[in-house]
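J.: Pasting the sequence and the predicted coordinates here, then a few questions.
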Amino acid sequence: MPLTIETCVARHTGDRKEQQDRVALFAHPRMSGTMLAVLADGMGGHSGGAMAAEQVLLKAKQNFEAYAPRSETPEHLLASVVNEAHLVIKLTRFTSEQDPHSTAVVFMLQPGRADWAHCGDSRLYHFRGSQLVSRTQDHSLVGEMLRSGKIDEEAALKHPQRNVLLSCLGSEREPRIGHGNQAPLMAGDSFLLCSDGLWGYFSDAELGAAVAGMPPREAAQKLISQARERAGGYGDNITVAIVRLVEAPARNGNGNGNGAVRR
């Protein structure tokens, strides 16, 4: 079945003084139907977090443009983005008085498959229709407590230490990298990348309903608006990217519509 892609990225500063999140979509310069989405939630005070998040995007773009599937697996590419961005962020600590750190979610879409990697507590959700297929597991203290059964999902959202990360880019320890993939793909598959400034205010079902029920731009607007309302004046930076696969419209002539991107 020929597929086309609908995408959107969006950010909101929330109630913070500075936007330290970063997000971007990149089309591969040579391979049709291949794209990369990357999201980073920077930490470090002043402009340090923004600088760290920016390094994630720069490294993602560089490595993705050099990606050659005959000599490199998707998992290797995505891991290289996280590891090399981590090294660059660490090096900036020696040339500034800042202490920059960042999370990272890197998602690559190719014809017939999707691959992703993450570090920290920014998330990737995979929905088929409105149903959750999978989501990344947070590298956080509360995430570990949740996986061990010490707390439930409701308690996790309200836990006073929910912002304590066990792994991120720029720390002394090497980053913990979680990987995932999906193949084959079908119409109705959606991938949501977001920072904790968004997912912290929604259940999985709410996110799935929004992503499946409206075009990506409208879904992003609705989710950000609701997150702002639920934050009650104490909201973090909000960042989101949505990639949704839909049936390609019929057209005359040769070609099947694979690889088309609609923004």
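T.: Done, it's in.
J.: from here on, contacts and neighbour counts on C-alpha atoms
T.: Noted.
J.: Pull the distance from stretch 223-234 to the chain's centre.
T.: Distance, stretch centre to chain centre, for stretch 223-234: 19 Å (C-alpha atoms, centre = their mean, to the nearest Å).
J.: Stretch 63-71 too?
T.: Worked out by C-alpha atoms, centre = their mean, stretch 63-71 lies 20 Å from the chain centre.
J.: another structure for you, compare them:
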Amino acid sequence: MAFSAETCVATHIGDRSEQQDRVGLFAHPKRPGIMMAALADGMGGHSGGAMAAEQVIIRARQNLESYAPLHETPQELLSSVIDEAHTVIKLTRFTSEKDPHSTAVTFLLQQGKAYWAHCGDSRFYYFRGTDTVSRSGDHSLVGELMRKGRLDEAGALKHPQRNVLLSCLGSEREPCIEYGLAEAPDAGDSFLLCSDGLWAYFTDFELASTIQAHPPRTAAECLVRMARERAGGAGDNISLIIVKLVPPAGGGIAR
């Protein structure tokens, strides 16, 4: 069924001295109906994390501009963004004193289907109304403990090593990339990309119900405000991208 996409991108520095999250939302320059979103949470000292995260957004924009669906699959496009950003981030370690790393979440909406990929602990959510259809698994120590049944959601949020990543961009090991696909998204569905500065303060239902109840911009404002309140003066950088599918005003996918 045809749908339009309403979108919003939002960031907040939180209680940090520097914003090291980066976000981007791009339309294909020549092919209507193709849209990409990318989000990255940088790590690695003053400016190092920001530089790493910026590479993800640069690669997302450039690779989408050269993307030709007849010769490249959506998964190959999403993978190329993460792999190429990883390579560039690694190279910067040899030319600076910084030790840059980054998470990455990429999302593609094309011909009525949705594709996504991620590495690290920035998250991707796929909601149908207030139900969670899919949520990315964190490539972190607590994420692994949860998958093994040794830790629950409440314990994960308080674990002293909750920020330890098992995979990210810029490390010596190749990034672990996981993929997702929605074959038939429809009006009423929504997608959320966000850093841990946001998701750490919400249940899945809270995120879904807020996005369901409001237009993307209002929902983003509500979520950022609540995250800041719940952080109690100790909040991380916040970044999020909302893509909400609605009945088409004039047919097709709009942005």
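T.: Looks like it arrived, so ask away. None of these values were measured; they are calculated from a predicted model.
J.: What segments of the stretch 1-150 of structure 1 are strands?
T.: All strands of the stretch 1-150 of structure 1, identified by DSSP state E, counting those that start in this stretch, fall at 3-12, 21-27, 35-43, 101-102, 104-110, 113-119, 123-128, 131-135.
J.: cool, and the stretch 151-263 of structure 1?
T.: According to DSSP E, counting those that start in this stretch, the strands that the stretch 151-263 of structure 1 contains are 178-182, 189-194, 238-247, 260-262.
J.: Of all those, which one is nearest residue 43 of structure 1?
T.: strand 238-247 (13.4 Å; C-alpha to C-alpha).
J.: what's the average distance of the closest one to structure 2?
T.: Mean deviation of strand 238-247 of structure 1 relative to structure 2 after superposition (mean C-alpha distance after the TM-score superposition for structure 1): 0.3 Å.
J.: What is the corresponding segment of structure 2 for that strand?
T.: Alignment of strand 238-247 of structure 1 against structure 2: residues 238-247, by TM-score structural alignment.
J.: Output the strands of the stretch 1-150 of structure 1 as TSV; include the columns mean neighbour count and distance to residue 216 of structure 1.
T.: Shown next, in TSV, are those (neighbours: other C-alpha atoms under 10 Å; distance: least, C-alpha to C-alpha, whole Å):
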stretch	mean neighbour count	distance to residue 216 of structure 1
strand 3-12	20	6
strand 21-27	22	14
strand 35-43	27	14
strand 101-102	30	25
strand 104-110	26	16
strand 113-119	23	18
strand 123-128	22	13
strand 131-135	16	16
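J.: I'd like those laid out as CSV, including distance to residue 150 of structure 1.
T.: Formatted as CSV, the strands of the stretch 1-150 of structure 1 follow (distance: least, C-alpha to C-alpha, whole Å):
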stretch, distance to residue 150 of structure 1
strand 3-12, 33
strand 21-27, 30
strand 35-43, 27
strand 101-102, 27
strand 104-110, 26
strand 113-119, 22
strand 123-128, 21
strand 131-135, 20
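J.: can you tell which of the ones you listed is closest to residue 223 of structure 1?
T.: Short answer: strand 3-12, nearest of the strands of the stretch 1-150 of structure 1 by C-alpha to C-alpha, at 10.3 Å.
J.: and of the strands of the stretch 1-150 of structure 1, who's closest to residue 246 of structure 1?
T.: Closest among those, using C-alpha to C-alpha: strand 3-12, at 5.5 Å.
J.: tell me what that closest one is packed against?
T.: Helices and strands touching strand 3-12 of structure 1, as assessed by 3 or more C-alpha pairs under 8 Å, 6 or more residues apart in numbering; DSSP states H and E, comprise strand 21-27, helix 216-231, strand 238-247, strand 260-262.
J.: swap the cut-off to 7 Å and go again
T.: Here strand 3-12 of structure 1 touches helix 216-231, strand 238-247, strand 260-262, going by 3 or more C-alpha pairs under 7 Å, 6 or more residues apart in numbering; DSSP states H and E.
J.: Out of these, which one sits most buried?
T.: Compared across the helices and strands packed on strand 3-12 of structure 1, strand 238-247 shows the largest average neighbour count, a mean of 24 (mean count of other C-alpha atoms under 10 Å).
J.: Could you double-check that residue 139 of structure 1 lies in contact with residue 162?
T.: No. Assessed by C-alpha atoms under 7 Å, residue 139 of structure 1 is found out of contact with residue 162, at 10.7 Å.
J.: quick one: which of the two has more around it?
T.: Each of residue 139 of structure 1 and residue 162 has its neighbours counted (other C-alpha atoms under 10 Å); residue 139 has more, 23 against 17.
J.: Roughly how far does the more buried one sit from residue 223 of structure 1?
T.: 24 Å (C-alpha to C-alpha, to the nearest Å).
J.: repeat for residue 165 of structure 1
T.: Taking C-alpha to C-alpha, one finds residue 165 of structure 1 at 24 Å from residue 223 of structure 1.
J.: Then residue 179 of structure 1?
T.: Per C-alpha to C-alpha, residue 179 of structure 1 is found 26 Å from residue 223 of structure 1.
J.: Likewise for residue 120 of structure 1?
T.: Residue 120 of structure 1 is 22 Å from residue 223 of structure 1, by C-alpha to C-alpha.
J.: give me the number of residues near the aligned residue in structure 2 for residue 47 of structure 1?
T.: In structure 2, the residue matched to residue 47 of structure 1 (TM-score structural alignment) is residue 47. When neighbours are defined as other C-alpha under 10 Å, residue 47 of structure 2 has 15 of them.
J.: how far away is residue 47 of structure 2 from residue 171 of structure 2?
T.: Residue 47 of structure 2 is 17 Å from residue 171 of structure 2, by C-alpha to C-alpha.
J.: In contact with residue 166 of structure 1, which residues?
T.: 139-141 (C-alpha atoms under 7 Å, 6 or more residues apart in numbering).
J.: for these, which one is nearest residue 191 of structure 1?
T.: residue 139 (19.6 Å).
J.: Just give me the neighbour total for the residue lying closest to that closest one once chain neighbours are set aside.
T.: Excluding its sequence neighbours, the residue lying closest to residue 139 of structure 1 (C-alpha to C-alpha, 6 or more residues apart in numbering) is residue 120, at 4.8 Å. For residue 120 of structure 1, the number of neighbouring residues by other C-alpha under 10 Å comes to 27.
J.: Okay, helices next: where are they in the stretch 51-200 of structure 2?
T.: 74-92, 141-147, 153-158, 196-199 (DSSP state H, counting those that start in this stretch).
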